[in-house]
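J.: please work out how this folds:
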Amino acid sequence: MTLQISDDNRVRTLVLDRPEALNAFNEELYLATATALREADADPDVAVVLLTGAGRAFSAGNDLKEMEARITDPQMSDQGSHFTTMISALTDLTKPLVCAVNGVGVGIGTTVLGYADLVFMSSTARLKCPFTSLGVAPEAASSYLLPQLIGRQNAAWMLLSSQWVDAAEALRMGIAWKVCEPDELLPEARRHAEIIAAQSIPSLVAVKSTLTEPFRDGIEAATARENAQFEMLLGGAANAAALADFTGRGKS
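T.: Reported below is the predicted structural model:
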């Protein structure tokens, strides 16, 4: 299993569970998460979804070994990715999403926060959008959602620099709503999730719809722009060198 799922007080908790890979998303985890989000949305007894990670990471992002394999293996490169399946599920989610960032969040481990309604972050957690260091383009409509969430210049720094952002800076920027000590993170995130979950589900859905509907066209357009740029850069010299360095093939 790559995803733990549990219910308590109308809160469905999803725990990314690939700790040996720092909860990096492979195709199996993308599909499992997308399926779980859609099932939570359809369940009349679920009011709020809480997403966190097992072990010392929230998510180290896309599984780079699998990414390299998709580039070098013609059969894999011809297949679509469940990354888009998960982004569609996040975009379509009608119930509140609370994220508890328990450790490092890299790539999709950061950009997923653009779809959250509340973000809680451990004081020891860090975020990074490594796209320029990997020689690729942004993903998950982050080029649109991050400026909406944290302002253009904060978003520009995160997307252009490939540098770490610590919890205090994430709070200042506005990508995190609350920063907690590590042992208080899940209890605080759950306490707030249960406050929301105690409300009328149709009302929660109505509120979320009014908050998110104005952004749907922007997400769709940004996704198309990002995908076009990503496909153009994927497998290029900078990307190939970065992936080879990560997997060890670039070392003499």
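J.: when you work out contacts or count neighbours from here on, use the C-alpha atoms and nothing else.
T.: OK.
J.: for the nearest residue to residue 34 once chain neighbours are set aside, what is the enclosing helix or strand?
T.: Nearest non-adjacent residue to residue 34, counting by Cα to Cα, 6 or more residues apart in numbering: residue 86, 4.3 Å away. If you go by DSSP states H and E, residue 86 is part of helix 83-92.
J.: starting at the chain centroid, how far to whichever helix or strand comes after that helix?
T.: Using DSSP H and E, the next helix or strand after helix 83-92 towards the C-terminus is strand 97-101. Strand 97-101 sits 10 Å away from the centroid of its parent chain (Cα atoms, centre = their mean, to the nearest Å).
J.: equivalent analysis for stretch 6-16, please.
T.: 17 Å.
J.: second chain to compare with the first, below:
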Amino acid sequence: SWILMSSEWISAERAKDMGLVFELCEPDDLIDQAMAAAHALATKPISSLIETKATIVEPMRDAMLAAHERENTALAKLMVTPASIEAMTAFAEKRQPNFDGIEGG
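T.: All right, here's what the predicted structure looks like:
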């Protein structure tokens, strides 16, 4: 939850430690590594891959859809706030946002 609340940038190594990515590689090796992973999966029976993915995803489907809906509702609500407008303006102007005196900032 810290990463979501702080918007902290995380390194590739930390993302791997957290289980967000399964493998790290050098940028120049990315396409080769991705293709190797794709080819490894392509050797498996498609029906097995489909059922494996369904087994993993199905128990979480309703919770994921509900979370997505909550996220969309929150984003729509927050995108029009003065703090959000200041953040987007600051980003476009390549400066740090100044939330002093801004409601919700």
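J.: so who does residue 240 of the first structure touch?
T.: Contact analysis of residue 240 of the first structure by Cα atoms under 8 Å, 6 or more residues apart in numbering lists 68, 234.
J.: what is the equivalent residue in the second structure for it?
T.: Counting by TM-score structural alignment, residue 240 of the first structure corresponds to residue 85 in the second structure.
J.: okay, now the alignment partner in the first structure of residue 43 of the second structure: neighbour count?
T.: In the first structure, residue 43 of the second structure lines up with residue 198, judged by TM-score structural alignment. Other residues near residue 198 of the first structure come to 14 when the count uses other Cα atoms under 10 Å.
J.: count of residues packed around residue 215 of the first structure?
T.: 14.
J.: what do you get for the one 5 residues further on?
T.: Using other Cα under 10 Å as the criterion, residue 220 of the first structure is surrounded by 15 other residues.
J.: what about the counterpart of it in the second structure, is that helix, strand or coil?
T.: Alignment note (TM-score structural alignment): residue 220 of the first structure maps to residue 65 of the second structure. The three-state label for residue 65 of the second structure, taken from DSSP: H, G, I helix; E, B strand; the rest coil, comes out as helix.
J.: from residue 16 of the second structure, how far off is residue 65 of the second structure?
T.: 25 Å (Cα to Cα, to the nearest Å).
J.: cool, and residue 47 of the second structure?
T.: 29 Å.
J.: okay, the two: which has more neighbours?
T.: Shown here are residue 47 of the second structure and residue 16; by other Cα under 10 Å, residue 16 has more neighbours (13 against 9).
J.: ok, that one touching residue 24?
T.: Yes - counting by Cα atoms under 8 Å, residue 16 of the second structure touches residue 24, with 7.4 Å between them.
J.: for the first structure, which segments are assigned as helices?
T.: 27-42, 64-72, 74-77, 83-92, 108-111, 142-150, 152-161, 167-173, 185-197, 201-212, 216-233, 237-247 (DSSP state H).
J.: what range in the second structure matches the fourth one?
T.: Counterpart in the second structure of helix 83-92 of the first structure, with TM-score structural alignment as the criterion, is absent.
J.: give me the most central residue, the second structure.
T.: Nearest to the mean C-alpha position of the second structure, counting by Cα atoms, centre = their mean, stands residue 20 at 9.0 Å.
J.: ok, for the equivalent of that residue over in the first structure, nearest residue in space, not its chain neighbours?
T.: Using TM-score structural alignment, the equivalent of residue 20 of the second structure in the first structure is residue 175. Of all residues not flanking residue 175 of the first structure in the chain, residue 150 sits nearest, at 6.2 Å (Cα to Cα, 6+ apart).
J.: and the one you found, how far is that from residue 8 of the first structure?
T.: From residue 150 of the first structure over to residue 8 of the first structure (counting by Cα to Cα), the distance is 32 Å.
J.: looking at those two, which is more packed in?
T.: Using other Cα under 10 Å as the criterion, residue 150 of the first structure and residue 8 rank with residue 150 on top: 19 against 10.
J.: what's around the equivalent of residue 157 of the first structure over in the second structure, how many residues?
T.: Aligned counterpart of residue 157 of the first structure in the second structure: residue 2 (TM-score structural alignment). Residue 2 of the second structure has 7 neighbouring residues, counting by other Cα under 10 Å.
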